[in-house]
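[1] okay, sequence plus prediction incoming.
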Amino acid sequence: MAERGGSSKARRRAPTKRQIDALGDDGSLFSLRLPAIVRERPLDSFGILLAVAGAGMIVANATLLQTPLHQRSRAMDDIQAPVPRPTVSAPAAPASTAQTQAAPVMNPSVREAQAELGRRGFYDGPADGLMGPKTEAAIRAFETRSGLQQTGQTSPQLLNALRKQPVAPQPSERVAGVQRALNKLGFGPLQADGLMGDGTRTAIRRFEARRGLPQRGEITQAMVSELSAVSGMKLP
């Protein structure tokens, strides 16, 4: 019985064939789970393991970290890049009034009518051939005096009536006032008869030259305003 019990314990303690094959050369249990090269050169095997682990970390960093960072950098560049604004052309500057308005043209018929009306005392402005309120008023006054239909415009009928009617100057209070102011300033002597004559025109030109005005020899608003300011006389 003792032998049977002893042999039974011996069988339980005896290693199996698989365990015997897995044991190392030294027969230690530590080398049971390790390959032979690890058992023979443990330091070199540990260094190789560290190198493999480092290479794996580098690859992981390149694939998992660098690519997203590059994509984020491009995204930030797209966000920060300024968006070009559409170019808006400046509106064209409007043409000046002087260019859009046509210059007045001298009309020979109007100039002749002004000259004839001036000789007869109906008109005291310049014979510039330009139709204006003063010329229209002078034509209407002549038409009324001559029994013509009032038009206030030049026409062949008006010019024929002016040419046929003898020159009978009509005195003008405005001309008389200018003559008196010119006499006061020493540009006379002039007879204040209210009639435009060569003496009055010459005196007006001298006054215009003295005051730096255009020398026209006619009673214009600029000349009357300057003459009134200088002489202190209120002129019509």
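    Looks like it came in fine.

[2] going forward, measure contacts and count neighbours with C-alpha atoms only.
    Will do.

[3] just give the number of residues close to Glu208.
    Residues near Glu208, counting by other C-alpha atoms under 10 Å, number 20.

[4] pretty sure it is touching Ala222, no?
    No. Glu208 is not in contact with Ala222 according to C-alpha atoms under 8 Å; the separation is 9.8 Å.

[5] report how many residues lie close to Lys17.
    Lys17: 8 neighbours (other C-alpha under 10 Å).

[6] likewise for Thr67?
    12.

[7] look up how far Arg210 lies from it.
    93 Å (C-alpha to C-alpha, to the nearest Å).

[8] then this one, side by side with the first:
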Amino acid sequence: MPGLVKLCGMRTPEDARAAIETGADLIGLVFAPSRRRVSLEEARAICRTVRESRNPPRIVGLFVDAPVDEIAMIASALELDLVQLHGNEPPEVLARLGWPALKAIRLRPGESLEAACDRIAPYFSRERNPLAILLDAYHPSLLGGTGQIVDWTLAAELAARFPIILAGGLRPETVAEAIALVRPLGVDVSSGIERDGHKDPQLMQAFVAAARRAFLTLDRPAEIRIGGMR
């Protein structure tokens, strides 16, 4: 596996089928307030579509500052492979949750490497660590899916220190450059594969293909392990 590719914000079984056809490693379902939010029943239909496919991607549930009991209930009911904590959840939440997790960190404008490391390091100082840190762009009122671009130079410095999945404003035409500069373990996209607010199969295909080509040029494989996945 040259690198992980996550397509986030699936809202319908049709979105999921298009994502499956790209060969994406992970798909994301949003359970936080957002225009991409899905209900439990909508998520069940998407999960059923994924698991009926020949080579199903892993399913990630995205939550923002939700109660641990609520996250655990949804994760168990849908048999999610991972959860993504995309709010201000402190490190101890991962231990209480007891579920494989990604932790999102939104890089602030002008944030220094030292400041970013100080925010990330506590998540790796406990018995249960996140599988990776998902770097997203800061927005004063929105928590993700904004299309704003992360500082790739800072992201590259962080990727040399922590397991990083890069998000934030990636598009089919920019993902290769981002991978070459940042050298992350994976990439994540939502708004960059949408047209008129809806997931676009052609953009999904283009994004995954560009990311795959770029990851093949790197001299190290992804090191995130989820069950049998590497």
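    Yep, it's here. Treat the numbers as computed from the prediction; the structure is a model and nothing was measured.

[9] could you get me the TM-score between them?
    The TM-score (TM-score structural alignment, normalised by the length of structure 2) is 0.23; 90 aligned residues with a C-alpha RMSD of 5.7 Å.

[10] what is the burial count for Leu29 of structure 2?
    Neighbours of Leu29 of structure 2 (other C-alpha under 10 Å): 28.

[11] from Arg213 of structure 2, how far off is the closest residue to it other than its chain neighbours?
    Spatially, and ignoring its direct neighbours in sequence, Leu29 of structure 2 is nearest to Gly61 (4.9 Å; C-alpha to C-alpha, 6 or more residues apart in numbering). Using C-alpha to C-alpha, one obtains 27 Å as the distance from Gly61 of structure 2 to Arg213 of structure 2.

[12] count of residues packed around Glu226 of structure 1?
    Neighbours of Glu226 of structure 1 using other C-alpha under 10 Å come to 15.

[13] so it, which state does it fall into?
    helix (DSSP: H, G, I helix; E, B strand; the rest coil).

[14] give the next helix or strand downstream of the lengthiest helix in structure 1.
    In structure 1, taking DSSP state H as the definition, the longest helix is helix 42-60. Downstream of helix 42-60 of structure 1, the first helix or strand assigned by DSSP states H and E is helix 67-80.

[15] show me which residues of that following helix are buried.
    Buried residues in helix 67-80 of structure 1, counting neighbours by 16 or more other C-alpha atoms under 10 Å, are absent.

[16] any buried residues in the longest helix along structure 2, and which?
    If you go by DSSP H, structure 2 has its longest helix at helix 201-216. Neighbour counts using 16+ other C-alpha under 10 Å place 201, 203-212, 214-215 of helix 201-216 of structure 2 among the buried residues.

[17] what is the neighbour count of Thr97 of structure 1?
    8.

[18] residues touching it, list them.
    Thr97 of structure 1 makes contact with no residue, according to C-alpha atoms under 8 Å, 6 or more residues apart in numbering.

[19] how near is Glu173 of structure 1 to Ser146 of structure 1?
    From Glu173 of structure 1 to Ser146 of structure 1 the distance is 21 Å (C-alpha to C-alpha).
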